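> need a 3D model of the sequence below.
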Amino acid sequence: MRRDEFLKSLAALAAVGALPLSAQAAANLKMMIPANPGGGWDTTGRALGKALQDAGLAASVTYENKGGAAGAIGLAQFVNASKGDPNALMVMGAVMLGGIITGKPPVDLKTATPIARLTSEYNVFVLPASSPLKTMKDVIEQMKKDPASVKWGGGSRGSTEHIAAAMLAREAGLDASKINYVPFRGGGEATAAILGGNVTVGGSGYSEFQQYIESGKMRPIAVTSPTRLKGLNIPTLKELGYNVEIGNWRGVYAAPGIAPEAQKALVDMITAVFRNKSWVDALEKNGWTPALLTGKAFHDFVDQEFAMLRAVMVKAGMI
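Below is the predicted model:
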């Protein structure tokens, strides 16, 4: 089913009232967002919290932002402070997996409890409007002259945009280990650096750059999807001649040590929120593709993503 058709079906379910699990008591949830305000994890966590409240599944939601190290700092705090707490959730995603592979932190996802994958999207690379470079071809040519002169700005080391930049360099015949990648602790910081011309090219999900692209403050030059994003005239890296395709996804984990019944209740709660109008609207507004995956299927997916990302990063010369 196409993304637009799926969103329409979700909206129809919301309209007829097929919403929260009435037998489940509303919880007072605590949401760990392991990134600074303004980025994709922050937007996702707060949109999810609002939808859970609107659906009557959560009486309240409190948020804590703790950025750094591709989410590893927030992950460690979440694991250590929330053991056994059935009302604690943490936003995470592909970026965290990449950060764990490169940073090898003492606390990893195996200590937390998988709940659900929520969304997926592809990365868009942009230039500030004032840049003398106009296309991805210009960026590559500049890198060939002097790799250090091109500053790539994005999420933490090991993020999907970092991996995509390394893959692109390798495809262009360059030493991927020599790319000048500047990591930021959150999407807000990265956006400010791009707008201020402090980095040459920036990468992130389209939703994070949308308002700046539409206002003309950023120029999109490529997307990491297999085909062009619907309704957007942004070339894919593949059609530009570079065999680079990588997607981003986001999900939620629960605290370590919760009972199986508590895990199931959280899975049911997240599943139910996908039928809530507030969440459907958030998907549409942010250009997120719904990608619900729960239980063992989500656990297995994360394991497969670890293996895939590790292989890609080895091939790209990142590890």
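
> contacts and neighbour counts: CA atoms only from here.
OK.

> just give me the neighbour total for the residue nearest to residue 284 when sequence neighbours are not counted.
Nearest non-adjacent residue to residue 284, counting by C-alpha to C-alpha, 6 or more residues apart in numbering: residue 7, 7.5 Å away. Residue 7 is flanked by 21 other residues according to other C-alpha atoms under 10 Å.

> for residue 124, give me its contacts.
203, 204, 205, 206, 220, 221, 222, 223, 224 (C-alpha atoms under 8 Å, 6 or more residues apart in numbering).

> state the number of residues packed around residue 307.
13.

> ok, now how distant is it from residue 293?
Distance from residue 307 to residue 293, counting by C-alpha to C-alpha, to the nearest Å: 18 Å.

> ok, now residue 102?
26 Å.

> report the buried residues of stretch 258-277.
258, 262-263, 265-277 (16 or more other C-alpha atoms under 10 Å).

> and what of stretch 226-241?
Buried, per 16+ other C-alpha under 10 Å, within stretch 226-241: 226, 228, 229, 234, 235, 236, 237, 238.

> the structure of the following sequence is requested for comparison with the preceding one:
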Amino acid sequence: MDGSRHTRMPRRRFIACGLGAIAAAAGCGTERASNGAAALRTAFSVNPGGQQWAHVARAFGGVARSAGFRTGAGTPITVVGLPALCAAELNDGQGLAGVTTPLARLSGEVEVVVVPAASHLKDFHDFGAHLLAQPDQTPVTGGPQGEPDHLLFGLIAKGLGADTRQVTYTGYPSGTEAATALLAGKAVAAAGPLSQWRFNLGRGRVRALAVSSAQRLPGLDAPTLLESGVRVDFTNWVAAFGPDGMGEESREQALRMCDDVLWTPGWQAACRAAGWLSLPLVGDDFERWLGSEVARTRAVLRDLGLINSTRATTCWGSCGNGH
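Okay, here's the model as predicted:
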């Protein structure tokens, strides 16, 4: 991961997705004085684009204050993640908050593939063989349809060479409901953030077959998907975005603030405490990565049969088709 500092960034405009009411942001603002000089005129208020990102937004704002940034009203920075991108793609761009400016990737949660403890599938290879041979008879479950857990199973199926459109997936509003369905025999495997499955893993009710991160996780006896022969490195990421019409000076100051905060020991500690991966990526590097993530997400949703291949969808990141 590139940890280099950015230089002056070109002003670009981007369509984001599912960000909520960015213009109404009113949370933990940030403003900082540099080397004892007068405080920068632009202040930033860090706000979640939905309840599921509130914890990350609070942590980011808290570390910013600890790093010397002062709270106050100002230009909103909205914190959202992969589910927002999925929602925009599934809704053909409807309900978008507007054009936004990508600033930085903040953190991510590792996903885990689990089976009931008594499952006849002893490891990921058993599961993969079953999915490859009988994709329509390998029911799987997790969070809502079309969101990260579903995407992960789509990526796994594609990586194995299975017919992705035959994957039988049932989504549930919460991890608790998905766990109940799995343990009741309504699915042979489930996926979700490791944090949602720790309780059942600890109680011995389920077994982990694989994790979605590029490296194994301490304290969990499970291989990565990459080790298991599936070329997938996947996290349920969260990022920061600025609003439409963000001036170049405000944008540069926001990028500097993100750059300062995301490399502090305080941010690393906050991520460890919450069980997140720290995934700092700022400015142009984040912009390029985001473009590839948009393309991957769109392709998986198309492979799963959830969107068609001809309609124009959101353009979040650099596009070559003028969207």
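
> follow-up on the earlier one: most widely separated two among the buried residues of stretch 226-241 of structure 1?
In the buried residues of stretch 226-241 of structure 1, two members sit farther apart than any others by C-alpha to C-alpha. They are 229 and 238, at 13.0 Å.

> can you give me the helices in structure 1?
With helices called from DSSP state H, structure 1 shows them at 3-15, 40-54, 72-81, 94-103, 136-145, 160-171, 187-195, 206-214, 260-273, 277-286, 295-315.

> format these as JSON lines; extra columns: distance to residue 178 of structure 1.
Formatted as JSON lines, these follow (distance: least, C-alpha to C-alpha, whole Å):
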{"stretch": "helix 3-15", "distance to residue 178 of structure 1": "38"}
{"stretch": "helix 40-54", "distance to residue 178 of structure 1": "27"}
{"stretch": "helix 72-81", "distance to residue 178 of structure 1": "25"}
{"stretch": "helix 94-103", "distance to residue 178 of structure 1": "16"}
{"stretch": "helix 136-145", "distance to residue 178 of structure 1": "10"}
{"stretch": "helix 160-171", "distance to residue 178 of structure 1": "9"}
{"stretch": "helix 187-195", "distance to residue 178 of structure 1": "20"}
{"stretch": "helix 206-214", "distance to residue 178 of structure 1": "26"}
{"stretch": "helix 260-273", "distance to residue 178 of structure 1": "42"}
{"stretch": "helix 277-286", "distance to residue 178 of structure 1": "33"}
{"stretch": "helix 295-315", "distance to residue 178 of structure 1": "14"}
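
> what is the burial count for residue 133 of structure 1?
So residue 133 of structure 1, with other C-alpha under 10 Å, has 17 neighbours.

> cool, residue 212 of structure 2 as well?
29.

> wait, it touches residue 111, no?
Yes: between residue 212 of structure 2 and residue 111 a contact is recorded at 5.3 Å, counting by C-alpha atoms under 8 Å.

> give the residues shared as contacts by those two.
Between them, residue 212 of structure 2 and residue 111 share these contacting residues under C-alpha under 8 Å, 6+ apart: 234, 235.

> got a list of what residue 53 of structure 2 touches?
79, 80, 81, 238.

> residue in structure 1 matching the last one?
Correspondence of residue 238 of structure 2 to structure 1, assessed by TM-score structural alignment: residue 250.

> now do the contacts for its match.
Here residue 250 of structure 1 is in contact with 41, 44, 91, 92, 93, 94, 117, 118, 119, 120 (C-alpha under 8 Å, 6+ apart).

> in strands only, show me those.
Judged by DSSP state E, strands contain the following of those: 91, 92, 93, 117, 118, 119, 120.

> which among these gets closest to residue 154 of structure 1?
Nearest member of these to residue 154 of structure 1, counting by C-alpha to C-alpha, is residue 93, at 15.1 Å.

> the closest one maps to what in structure 2?
Under the alignment (TM-score structural alignment), residue 93 of structure 1 maps onto residue 81.

> can you check residue 303 of structure 1 too?
In structure 2, residue 303 of structure 1 lands on residue 291 (TM-score structural alignment).

> distance of that match from residue 281 of structure 2?
13 Å.

> more neighbours: which of those two?
Set side by side, residue 291 of structure 2 and residue 281 show more neighbours around residue 281, with 24 against 15, by other C-alpha under 10 Å.

> what residue in structure 1 is paired with that one?
So, by TM-score structural alignment, residue 281 of structure 2 is matched to residue 293.

> surely that match meets residue 117?
Yes: the criterion here is C-alpha under 8 Å, and residue 293 of structure 1 meets it with residue 117 at 5.0 Å.

> mean deviation, stretch 291-305 of structure 1 versus structure 2?
Compared with structure 2 after fitting, stretch 291-305 of structure 1 deviates on average by 2.4 Å (mean C-alpha distance after the TM-score superposition for structure 1).

> how far off centre is that stretch?
The chain centroid and the centroid of stretch 291-305 of structure 1 are separated by 15 Å, computed with C-alpha atoms, centre = their mean, to the nearest Å.

> for the match of residue 93 of structure 1, which non-adjacent residue is spatially closest?
residue 238 (3.9 Å).

> quick one: that neighbour and residue 262 of structure 2, what's the gap?
For residue 238 of structure 2, the distance to residue 262 of structure 2 - C-alpha to C-alpha - is 13 Å.

> any common contacting residues for the two?
residue 106.

> so what's the match of residue 281 of structure 2 up against?
116, 117, 118.

> same question, residue 239 of structure 2
Counting by C-alpha under 8 Å, 6+ apart, residue 239 of structure 2 has contacts 79, 80, 81, 103, 104, 105, 106, 107.

> burial count for the nearest residue to it once chain neighbours are set aside?
The spatially closest residue to residue 239 of structure 2, leaving aside those adjacent along the chain, is residue 105, at 4.1 Å (C-alpha to C-alpha, 6+ apart). The tally of other residues near residue 105 of structure 2 (other C-alpha under 10 Å) stands at 27.

> and the gap between residue 105 of structure 2 and residue 61 of structure 2?
14 Å.

> let me know whether residue 79 of structure 2 touches residue 51 as I believe.
No: using C-alpha under 8 Å, residue 79 of structure 2 is not in contact with residue 51; the gap is 10.3 Å.

> between those two, which one's more packed in?
The neighbour comparison of residue 79 of structure 2 against residue 51 (other C-alpha under 10 Å) goes to residue 79, with 28 against 10.
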